[in-house]
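Asks: Here is the input, now give the coordinates:
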Amino acid sequence: MYLLPVNHSSFCSIQRAQIRRRQAKLLRIARSTVYYKPVVDEYNLKLMHLIDEKFFKTPFYGSRRMREMLRRKGYKVNRKRVQRLMRLMGIEAIYPKKSLSRPSPDHKVYPYLLRNRKARKVNEVWSTDITYIRMKHGWLYLVAIMDWMSRFVLSWELSTTLEVDVCIRALKRALAIGTPEIFNSDQGSQFTSLAFLRCLEERGIQISMDGRRKLVTMPLLKDYGDR
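Replies: The predicted model follows:
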């Protein structure tokens, strides 16, 4: 019997096509959806990279200053685009704002317990925050839990979203190896959710919350994320 020569690459392509057809059939979706590749806006990514670099050096820069910085580099952008990209990245200028410490009616606000207090032992005070990590084609959010005394990162999680479940996973991983006397966070919606607070209250941990976001916290986490 004479066998025709088989092109290996063609055979693999046919096999991949069959797998994709089966995937589409099982999921009950159009076959074109399986083949879809998201379009990456390279221009916006470049702008976001520049904003990220500048924000890390000067976190007090808002959309106006970011726009001027980009224009000096030759990018013709308006403020609305800069605002949209900064919202997408989850960043905003850090500066004292009016009524920033006003309690929100949607959640219980805990007092800040660390004023004029210095941690003197491990597991006395833990803190947490969320920052973002620049990737080649987008961004990832990093939530980390850190011991104040040792500056040791007890646990961390990466995610493409800012869901509270990500923060709870990081918290439970940290609590599996120790228990702090005080747990400090800002008043972000993830850290003031009932599910997150319940994990702390069930273990008798004192909860401390910043009235304002501290300038020192994000650089510490961002430095860890860039390693």
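
Asks: CA atoms for contacts and neighbours, from now on please.
Replies: Will do.

Asks: Need the distance between the two termini of stretch 132-148.
Replies: Start to finish, the residues bounding stretch 132-148 are 21 Å apart (Cα to Cα, to the nearest Å).

Asks: Kindly report the same for stretch 134-150.
Replies: For stretch 134-150, the end-to-end distance is 27 Å (Cα to Cα).

Asks: which SS class is the most centrally placed residue in the chain?
Replies: When Cα atoms, centre = their mean is applied to the chain, the residue found nearest the centroid is residue 141 (2.0 Å). The three-state assignment at residue 141 reads strand, by DSSP: H, G, I helix; E, B strand; the rest coil.

Asks: which residue sits closest to it in space, ignoring its chain neighbours?
Replies: Using Cα to Cα, 6 or more residues apart in numbering and skipping residues adjacent in sequence, the residue nearest residue 141 is residue 132, 4.3 Å away.

Asks: Tell me which helix or strand the one you found sits in.
Replies: Element membership for residue 132, per DSSP states H and E: strand 125-135.

Asks: which parts of the longest helix along the chain are buried?
Replies: Counting residues, the longest helix found in the chain (DSSP state H) is helix 8-27. Counting neighbours by 16 or more other Cα atoms under 10 Å, one finds that the buried residues in helix 8-27 are 20-21, 24.

Asks: compare with the first, here's sequence two:
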Amino acid sequence: MAMTEVFMGNSKQYTDEFRAEAVKQVIERGFTVVDVASRIGIPKHTLYGWVQAAKKTVPAPGATVAPSDSAEIRRLKAELRRVTEERDIPKKSRRVLCQGVRAKYAFMRAHAREFRLVAMCRVLGVQRSGYYAWLRHGASAREREDQRLLGLIKHHWLASGTVYGYRKITLDLREAGEQCSRHRVLRLMRAEGLRAQVGYGRKPRHRGGPAGVVANVLNRDFGPQAPNKVWVTDITYIRTYEGWLFLAAVMDLYSRQIVGWATASTMTSDLVLQALVAAAWRRKPGPGVMVHSDQGCQFTSSDWQSFLKAHRMVPSMSRRGNCHDNAVAESFFSVLKKERIKRRIYPTRAMAASDVFDYIEMFYNPIRRHGSAGGLSPVEFERRYAQSGD
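Replies: From the prediction side, this is the model:
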């Protein structure tokens, strides 16, 4: 098989799509070469070469001509600004509209750079003289500390992609040296309208049934004691205006790290094989690693079974119609759709694949905290395991 031959070679290969997405993180998103290389697990000099090659093909930007700022345009801009403020201020201040003037003053101070003071006074129904008097009096030490802490909370919440709730934000703050309780973080986040992403509702599923083509060797033992002992894999689909984009992912159960993944416009055995080959390239496991899947036709194909046998991997399959036998893989797809896809439809398959790369390689593996990993990211959890020398 072609894929087997590529894997057995000495050189580590990367697809054109992988290279393009890695370069995009540096050129378009502003990450450093060292940061991106460490997150996705490639040598920094390799990524630097990709970036330099890509820059040579980018045309120099042309000069832009600023529009004339006539009196009519200035008048229209002022009118647009007034209408926009009268629309946006009530939306952001709805939590303080029915509260006292101190709460309104605090909102005005927090949004002083976003809205004009005269507009906020008009919408909130307060006087500028009262606001200035409140500023001169000053906030209490507790209020000042809450504002400082809220700034840190917003930073970590945005850094997580607006995904984390108060528990994970509290872990981030404590790791940064802050002393605060999760109840205080919850209060501040709730007052500011910051919340974790909420998942989809559960659908009823059929359970039980006869044994599959391969025995359920895993048997819901989702807690291996070391990396590269048990991998789980599954397929999901993502909506685009060009049609479905299918995603296959391979996860290491020890750390919950996605060790291999692939996308395609069709759901064939080649898709799952590409994901498994990517995992083998990245991890280079020894013989005996268990690979657990459901009983989909892609995993019962002769190509899949032959690859496992050729590389001395142990196959395992869920019982027919029992999704809980592969619950961890399905949980990852639920998290992906909850935290990143969020029920939207991508314009193209390429844009969807690019967003998947950004989520898995730039956030999920190196940064996102996991309760099963002691509140650490998968990469950090495995790094500490390697340092322990077990």
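
Asks: After superposition, what's the TM-score, could you say?
Replies: With the length set by TM-score structural alignment, normalised by the length of the first structure, the two chains reach a TM-score of 0.52; 134 aligned residues with a Cα RMSD of 2.3 Å.

Asks: What count of nearby residues applies to the counterpart of residue 148 of the first structure in the second structure?
Replies: Mapped onto the second structure by TM-score structural alignment, residue 148 of the first structure lines up with residue 253. Residue 253 of the second structure sits with 23 neighbouring residues when counted by other Cα atoms under 10 Å.

Asks: hey, where'd the helices end up in the first structure?
Replies: 8-27, 31-35, 42-57, 63-72, 79-89, 164-175, 194-201, 217-225.

Asks: would JSON lines of those helices with distance to residue 207 of the first structure be doable?
Replies: Output for these, formatted as JSON lines (distance: least, Cα to Cα, whole Å):
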{"stretch": "helix 8-27", "distance to residue 207 of the first structure": "45"}
{"stretch": "helix 31-35", "distance to residue 207 of the first structure": "46"}
{"stretch": "helix 42-57", "distance to residue 207 of the first structure": "28"}
{"stretch": "helix 63-72", "distance to residue 207 of the first structure": "34"}
{"stretch": "helix 79-89", "distance to residue 207 of the first structure": "28"}
{"stretch": "helix 164-175", "distance to residue 207 of the first structure": "13"}
{"stretch": "helix 194-201", "distance to residue 207 of the first structure": "7"}
{"stretch": "helix 217-225", "distance to residue 207 of the first structure": "17"}
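
Asks: For residue 181 of the first structure, find the nearest of those helices.
Replies: Smallest distance to residue 181 of the first structure across the helices of the first structure (Cα to Cα): 10.2 Å, for helix 194-201.

Asks: The longest helix of the first structure maps to which residues in the second structure?
Replies: Alignment note (TM-score structural alignment): helix 8-27 of the first structure is unmatched in the second structure.

Asks: Check whether residue 94 of the first structure really touches residue 216, as I assumed.
Replies: No - if you go by Cα atoms under 8 Å, residue 94 of the first structure and residue 216 don't touch, sitting 11.1 Å apart.

Asks: Those two: which is more packed in?
Replies: Taking other Cα under 10 Å, residue 94 of the first structure and residue 216 do not tie; residue 94 has more neighbours (16 against 8).

Asks: list the contacts for the closest residue to residue 37 of the second structure other than its chain neighbours?
Replies: Counting by Cα to Cα, 6+ apart, residue 44 is the residue found nearest to residue 37 of the second structure once chain neighbours are left out, at 5.2 Å. Taking Cα atoms under 8 Å, 6 or more residues apart in numbering, we find residue 44 of the second structure in contact with 33-34, 37-38.

Asks: 7 Å instead?
Replies: 33-34, 37 (Cα atoms under 7 Å, 6 or more residues apart in numbering).

Asks: Need the buried ones from the residues you listed selected in ChimeraX.
Replies: Selection of the buried residues among the contacts of residue 44 of the second structure in ChimeraX, burial being defined by 16+ other Cα under 10 Å:
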select :33,37
